[in-house]
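Engineer: Structure of the sequence below:
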Amino acid sequence: MSGFKDKGFTDRLSNAASAKKAVLDKFRARPAGDDPAVVERREARLAASQAREARLAERAATRLEDEARRATELAAAEAERIAREEREVIEKAEREVALEAERKAARDARYAARKARK
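Structural biologist: As a prediction, this is how the structure comes out:
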């Protein structure tokens, strides 16, 4: 059985240089910016990005429409509530006036009856 072989400094330097060369070769082998495959991928990413932005804009518009619709519904409900309260106040005031007129008529009738007895 052979023993452990310690790598020397030159071996480590050559390994590092070959690794750097491999990375550089891989970088150089990469397709250029005007390669049809690269252009196609770039256009696909751009189309996907534009579609995403359109969907987001549509969602925002829908959300704004919903909020506007809810606001108008709330305003209509509030106006209806205020009108109902005003009607109730007016009806109550009319009932009070009628009740006071009834009381006055009864009081006047008692007064007239008392005067008639004398």
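
Engineer: can we go C-alpha only for contacts and neighbour counts from here?
Structural biologist: Fine.

Engineer: what's the helix or strand for the residue most central in space within the chain?
Structural biologist: The centroid of the chain falls nearest to R63 when counting by Cα atoms, centre = their mean (5.8 Å). Taking DSSP states H and E as the definition, R63 sits inside helix 36-117.

Engineer: for R12, same thing?
Structural biologist: helix 9-29.

Engineer: What are the buried residues along that helix?
Structural biologist: Buried positions in helix 9-29, judged by neighbour count with 16 or more other Cα atoms under 10 Å: none.

Engineer: Another for comparison:
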Amino acid sequence: MKNTRDNQLSDRRTASADAKSALLKAYHAAQVTAAPARAARQAERTLIAAAREERRLERERVRLEERMRFEAEAAEQQAAAQAAALAETLARESAEKARVARVIEDEAARKAARDLRYANRKARQA
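Structural biologist: Below is the predicted model of the structure:
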């Protein structure tokens, strides 16, 4: 089958312009028809993003509370360790003072016993 119609340049241009116009009209019609669905999808995406942001903020709040609780526990443990170290130091100092006091008392008792023996010896000699 031979194309009997003679396609001239002006015919081809007209056909091309008509095709472009038809495509443009179809595109605009598709845009108008899809606008409500697109708006609904956009609203759904906005809701999803808001929910995602809310969950992120909740996770951040929980993480902050956990960190603050951990820091409070660490501070309590450090305070307890310092109190224990202070108590141990005080106990060690009091034990050292008691030992020094016992040594001084023992030394005084030995001196008193020696002085008593010396006095008895002098009393026997006189």
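
Engineer: Can you give me the TM-score here?
Structural biologist: Aligned and superposed, the two chains score 0.75 in TM-score terms (TM-score structural alignment, normalised by the length of the first structure); 104 aligned residues with a Cα RMSD of 2.7 Å.

Engineer: Quick one: distance of the helix holding R12 of the first structure to the chain centre.
Structural biologist: 54 Å (Cα atoms, centre = their mean, to the nearest Å).

Engineer: Return the residue of the second structure aligned against the residue nearest to the centre of the first structure.
Structural biologist: Here R63 of the first structure is matched to R63 in the second structure, going by TM-score structural alignment.

Engineer: Distance-wise, check its match relative to R52 of the second structure.
Structural biologist: 16 Å (Cα to Cα, to the nearest Å).

Engineer: What of R99 of the second structure?
Structural biologist: With Cα to Cα as the criterion, R99 of the second structure and R52 of the second structure are 69 Å apart.

Engineer: packing partners for the helix holding R12 of the first structure?
Structural biologist: Contacting helix 9-29 of the first structure under the criterion 3 or more Cα pairs under 8 Å, 6 or more residues apart in numbering; DSSP states H and E is no other helix or strand.

Engineer: Comparing the helix holding R63 of the first structure with the second structure, how large is the average distance?
Structural biologist: On superposition with the second structure, the mean distance recorded for helix 36-117 of the first structure (mean Cα distance after the TM-score superposition for the first structure) is 0.6 Å.

Engineer: List the contacts of stretch 26-43 of the first structure.
Structural biologist: Residues from elsewhere that reach stretch 26-43 of the first structure, judged by Cα atoms under 8 Å, 6 or more residues apart in numbering: none at all.

Engineer: Can you measure across it, start residue to end residue?
Structural biologist: End residues of stretch 26-43 of the first structure are separated by 24 Å (Cα to Cα).

Engineer: how far away is A79 of the second structure from R56 of the second structure?
Structural biologist: Where R56 of the second structure is concerned, A79 of the second structure sits at a distance of 34 Å (Cα to Cα).

Engineer: Kindly report the same for A30 of the second structure.
Structural biologist: 37 Å.

Engineer: Look up how far L86 of the second structure lies from the match of R63 of the first structure.
Structural biologist: 34 Å.

Engineer: and what of R41 of the second structure?
Structural biologist: From R41 of the second structure to L86 of the second structure the distance is 66 Å (Cα to Cα).

Engineer: Same question for Q42 of the second structure.
Structural biologist: From Q42 of the second structure to L86 of the second structure the distance is 65 Å (Cα to Cα).

Engineer: same check, this time on D18 of the second structure
Structural biologist: 96 Å.

Engineer: Equivalent analysis for A49 of the second structure, please.
Structural biologist: 54 Å.

Engineer: cool, E73 of the second structure as well?
Structural biologist: Taking Cα to Cα, one finds E73 of the second structure at 20 Å from L86 of the second structure.
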